[in-house]
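Participant: Here you go, sequence then predicted model.
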Amino acid sequence: MFKTLKNDIPASIVVFFVALPLCLGIALASGAPLFSGLIAGIIGGIVVASISGSTIGVSGPAAGLAAIVATAIITLGGLDNGGFEKFLVAVVLGGIIQILLGFAKAGIIAYFFPSSVIKGMLTGIGIIIILKQIPYFFGMGNNPTGNFSFLDVKWEGFKLVSDLLNSLNALLSGNISMGATTIGVIGLGILLLWANILSKKAKIFQLIQGPLIAVIIGIFFYIITKGDTLGLIESQLVSVPVPDSFDNFKGQFSFPNFSAIGDKDVWVIAFTIAIVASLETLLCVEATDKLDPNKNVTPTNRELIAQGTGNIISGLIGGLPITQVIVRSSANIQSGGRTKASAIIHGFFLLISVILIPTLLNKIPLSVLAAILFVVGFKLAKPSTFKTMFSLGWKQWLPFMATVLPMAITGDLLLGVGLGLVFGIFVILLKSFQNSHFLHKEGENIADGIIKMTLAEEVTFFNKAAILKELDNLPENSILELDVSKTKYLDNDIIEILEDFAVKAKERCINIKVFSERGKIENPDSFIEFFNLAKK
């Protein structure tokens, strides 16, 4: 881990600046104290990352749970009537349930979500991030901390679309802040210059990340233009609680009211948190592993245990529920994070900043943070992704768009994933009706180190877990003879698994021989190109 600190420390700084407004925004959207979001971010970084088996995943307060949290606090009495302290009991119990799910090996459910849905979730989140930052980039936001959650969705109003139209109307009417827009454009220019030109010129520009420079310049801009026509007002800046004494700092913590443990509503909320948080985490784990350039595979059962432990501690000291978060994880990957050290260090940065420099943090313009998230969102929702998914055919395109569109229209992550999964299952049932699907391992010649594996006529993402297990169990210095000569339909998810395995096989000295109707090929450089050629 210490060998990669030169990569992990710069990445942790970027994740810190992405996580800070997210922690505050999600707490605000949840109807909870702002400090509870920061607690969840700190615990997610330090505790969860330390226990987790993920190398580049980052955890924090759960955007997908904000609506559930807001409703739960009201149900239990409201923020001013002890409802939050009762809610913390549910968070602790939810964490215990997650740990039990981990020991029960429930993490395997992640393998039953098709690749098209996961990519749709990533793309949808990217679109949401971009749309939600428009008001803050132009200084139009009324929320002093930046509403960076994906919630507050009203079905009848198509909230995300209406917000976008209102923002565009404000832009056309000239109702923008010139100061916020100016430093937002400058920040975005710095990010693009850093990523596309400077980072390729010298190593110093790889160590010192563009987002950090953009934030520093944003602070100087605020100080220099204060009181000027380009000056920023308080609602256009980050707002972190500033304690004036140690007793005041301690007073920001809340503690669970365990006298409510017999309340059935507390238990219903606890199970809801455990199930939804676990599902959101497992989806993010699957998505993060796909983004990982080193193709590491996160142990999902261990991840549930890590998340459960984090939720217990977060609940005990007044924090929100925690999940692995794709926005922070993708920012970590895109910034060059290599090990879990980047996630842990970002947690310490959050802790140190809250204690030592809250006043300085409150000078960061929200428009600069919006520019950082614009870049993160674009990398998740690249136009090339749409082109690639379309080229893969309707079986991939339909679930992909069924996931993206509901998320982009309503801002609801779970709705998009749910509809995408429904369409994914429809495609599989249709193909399954036409043909059977299974994986069959023919045999093993221990003496020669040859393992023969035959794929049947129909292989879909339902076979992901079985194929992953078989490939992971292959011994080093062996020969895999993979027969696909009878395979008529091979799901793109399985091709991606084989593509990732080809990288690992070289490290494990496993020789791959693929047999098809067109003949035999050894150690193909790309399974995707191989199967496309086989179709022709």
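Facilitator: That came through fine.

Participant: going forward, measure contacts between C-alpha atoms and count neighbours the same way
Facilitator: OK.

Participant: list the buried ones in stretch 279-296?
Facilitator: For stretch 279-296, burial by neighbour count (16 or more other Cα atoms under 10 Å) applies to 279-292, 295-296.

Participant: cool, and stretch 246-254?
Facilitator: Quick answer for stretch 246-254 (16+ other Cα under 10 Å): residue 254.

Participant: Same check on stretch 84-104?
Facilitator: So stretch 84-104, judged by 16+ other Cα under 10 Å, has buried residues 84-102.

Participant: And the strands in the chain?
Facilitator: Using DSSP state E, the strands of the chain run over residues 59-61, 322-324, 439-445, 450-455, 458-459, 479-483, 489-490, 511-516, 519-522.

Participant: Out of the ones you listed, flag the one nearest residue 19.
Facilitator: Among the strands of the chain, the nearest to residue 19 by Cα to Cα is strand 59-61 (7.9 Å).

Participant: Name the residues that touch the closest one?
Facilitator: Residues from elsewhere that reach strand 59-61, judged by Cα atoms under 8 Å, 6 or more residues apart in numbering: 19, 23, 26-27, 37, 40-45, 48-49, 320-325, 328-329, 343.

Participant: Of those residues, which belong to helices?
Facilitator: 19, 23, 26-27, 37, 40-43, 49, 328-329, 343 (DSSP state H).

Participant: quick one: which of those residues is most hemmed in?
Facilitator: residue 343 (36 neighbours; other Cα atoms under 10 Å).

Participant: The structure to be compared is supplied as follows:
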Amino acid sequence: MSAILQLNNFEVFLTAVLIAGGLQLIMGLLKAGFVANYIPTNVIKGLLAAIGIILILKQIPHAFGYDKDPQDDFSFIQPDGENTFSVLIKMWEFITPGAVVISIVSLVVLLLWDKTPLKKFKYIPSSLFVVMLGVGLDQFFCNYIPYLCVGTLQMVNLPPIDTSNLAAYFYWPALASLGNYQVWLVGATIAAVASLETLLNIEAVDNLDPLKRESPPNRELVAQGIGNMVAGLFGGIPITSVVVRSSVNIQAGNATKLSAILHGVFMLVSVLMLSQLLNLIPLASLAAILLLTGYKLTKVAVFKEMYRKGLRQFIPFLVTIVAIVFTDLLIGILIGFAVSIFYLLRSNYRNPFKLNTATLHIGEVIKIDLSDEVSFLNKASVKDTLWSIPPGSKVVINATRSSFIDGDVLEVIDDFKTAVAPQRAIQLNIIGLKEKYELSDYVHFVSDDSVQFVNVLDQDVQQNLSPAGILDFLRAGNDRFIRGEHHDKYFPHQVNATSAEQNPIAVIIACIDSRTSPELVFDAGIGDLLIIRIAGNIINPDIVGSVELAVKEIGAKLVIVMGHSNCGAIKAAVDGIHEGNIGHITKKINRVITNSVYTRTSIDTSHANVMQQITWLNARNSVKELLAQSSYLESRYLAREVGVLPAYYDTSSGKVLFDEQPVSRSVA
């Protein structure tokens, strides 16, 4: 209506409609319908719930027989100067008893439809039955209870159509006005508003579809563009998709495009040929149908569902509802969309990275893991975090998972690297930046490249650690391994950092079993551990010499003999396999079994607890042999300068158990 008043001529307005249709057709061909994919779900659900509330608020007056409320008007402020709530107040002064009876009966039938034999009549939907029932009740009232007869104002009111002179109903666009920029402005406005409402409505209808099919938005724009061009050519007003009729269509059980086509055909036939019959329908019957439709769109369960998703989803959902109810569909949606964007920006500001502090063998390290995409919206959050890091800290900025980092954020990181970190004696690693970001990985060096902050052990850290402290680090690493939360190792940097020297903290004498890799089990980096692998964890002079070298010359302070569950060497010894060189291993393990409470013939290898006990006995015996064969290791062990202990790795859980009890020298 405002567009017609603005152009001051209906034929000129039709030209604007023609232009709008053409623009929509172009948008559809250019695939502009992708915009629908960016409409937040909370806004869509808010739209549906708001329509449900509006249906209820707008149809209550009709259900009570007060019909001054314009039909099909979803705006809060009505063309007659009233608003949704003022109509509800005035309604009480103009109640029509017959309309109330019809609406109540209609609602009862709709609610109980599936519980009555009527549901067997598949070709008569409940809504159609209610309409026929309303007509029948009103005719009965008018003939037998005039007091309850519904008046003309409370009935459908379609003007009669002269089918013998249909040409009189067509109007043609004033194509001469195509040169008027005002016409183009109105046409572009109609195209934008109609397209936006359409994209929102098809998203909402897809949300209602029980089969969760996806309506093609570009095809919808093309179809609607053609429809509006036809409307403009023949005197029609702009068309757009409508949620209410679509939701009723879905609730009626229709599932194909044919239902929408037949809907249009039935409307055309009804207007042309059945207007007198349709005018017998009480608005109270239609109000009952729409009241139930509104209730289905705005059930309490919808509000509970959105609330459970958190305030970030619930508040935009609620704002969308309130805004639509108190304005109109388009304005309300835009307000809800704006609030949803606000929460998106707020989330991006807060969550461009994960920040955690880990205590490693090199000390406390602050780790900042950047997210997949770090945009300019995250600049303030990244800067606030970096600038608040305490002086003297060790910091790792990990960008290995980032596919995009905005230039503004890169500039902040570069400023922190070149100015802030040196001023505050902050040791900094920047890992994983791609070359296209114009910054490369950065590893902090102290004076003359002599010391570098990499997640590897240096000599000072190694010498300051105690055997008990090393054991704590191994336990913590094993816990991370079990949880699947391993630390990033930055192996290329570790390779370079350990190429000139090594400063391991522990020696692990492990079995050759393929399932047991100590570096993985303890979440260790390059150079952290020295691994000796031999079947059955047995001890021989070569292994003793290797351990002495590791402790005396390389500086390791903890030696662990680690057996494991389901050990093939233990099972081979129990099964009496001694052929060839395998016998050198199994005979040593058999001596352990012979000196235990078990006998080889009585052991059930399928019994997990028995095999676990034998594995523990074997690991403890290997520790005893190691100390018995090395006076150097024994002296360091007794002085508590070096720890030597057995351990057991459970291959089913990944857990490593340690035996810290003092070791006697009794060897099997």
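Facilitator: Good, I have the coordinates. All figures in this text were calculated on a predicted structure; none of them were measured in a lab.

Participant: For the two chains, what TM-score is obtained?
Facilitator: After superposition, the two chains reach a TM-score of 0.63 (TM-score structural alignment, normalised by the length of the first structure), with 361 aligned residues with a Cα RMSD of 2.6 Å.

Participant: ranges for the helices of the stretch 251-400 of the second structure?
Facilitator: 257-273, 275-278, 283-297, 300-308, 311-326, 329-350, 379-387 (DSSP state H, counting those that start in this stretch).

Participant: Among those, single out whichever gets nearest to residue 60 of the second structure.
Facilitator: That would be helix 283-297 among the helices of the stretch 251-400 of the second structure, by Cα to Cα, at 7.1 Å.

Participant: Kindly state which residue of the first structure is aligned to residue 112 of the second structure.
Facilitator: Aligned counterpart of residue 112 of the second structure in the first structure: residue 193 (TM-score structural alignment).

Participant: got it, and residue 49 of the second structure?
Facilitator: Under TM-score structural alignment, residue 49 of the second structure pairs with residue 123 in the first structure.

Participant: Counting neighbours, what do you get for its match?
Facilitator: Neighbours of residue 123 of the first structure (other Cα under 10 Å): 28.

Participant: for residue 330 of the first structure, same thing?
Facilitator: 26.

Participant: Tell me the residue in the second structure aligned with it.
Facilitator: Aligned partner of residue 330 of the first structure by TM-score structural alignment: residue 247.

Participant: Pull up the gap between its match and residue 290 of the second structure, please.
Facilitator: 10 Å (Cα to Cα, to the nearest Å).

Participant: Without its sequence neighbours, what residue ends up closest to the most centrally placed residue in the first structure?
Facilitator: Residue closest to the average C-alpha location in the first structure (Cα atoms, centre = their mean): residue 326, at 0.6 Å. Using Cα to Cα, 6 or more residues apart in numbering and skipping residues adjacent in sequence, the residue nearest residue 326 of the first structure is residue 284, 5.5 Å away.

Participant: Map that neighbour onto the second structure.
Facilitator: Counting by TM-score structural alignment, the partner of residue 284 of the first structure is residue 201.

Participant: For that match, list the residues it contacts.
Facilitator: 241-243.

Participant: Residue 91 of the first structure: what's it in contact with?
Facilitator: Going by Cα under 8 Å, 6+ apart, residue 91 of the first structure touches 270, 273, 311-312, 314-315, 320-321.

Participant: Can you say which of the residues you listed are buried?
Facilitator: Neighbour-count burial (16+ other Cα under 10 Å) is assigned, among the contacts of residue 91 of the first structure, to 270, 273, 311-312, 314-315, 320-321.

Participant: where's stretch 321-334 of the first structure relative to the chain centroid, distance-wise?
Facilitator: Remark: stretch 321-334 of the first structure is offset 4 Å from the chain centroid, using Cα atoms, centre = their mean, to the nearest Å.

Participant: Actually, stretch 370-378 of the first structure.
Facilitator: 14 Å.

Participant: Give me the mean distance between it and the second structure.
Facilitator: Compared with the second structure after the fit, stretch 370-378 of the first structure shows a mean deviation of 0.7 Å (mean Cα distance after the TM-score superposition for the first structure).

Participant: For the aligned residue in the first structure for residue 23 of the second structure, which non-adjacent residue is closest in space?
Facilitator: In the first structure, residue 23 of the second structure lines up with residue 97, judged by TM-score structural alignment. Once flanking residues are discounted, residue 97 of the first structure sits nearest to residue 274: 6.2 Å by Cα to Cα, 6+ apart.
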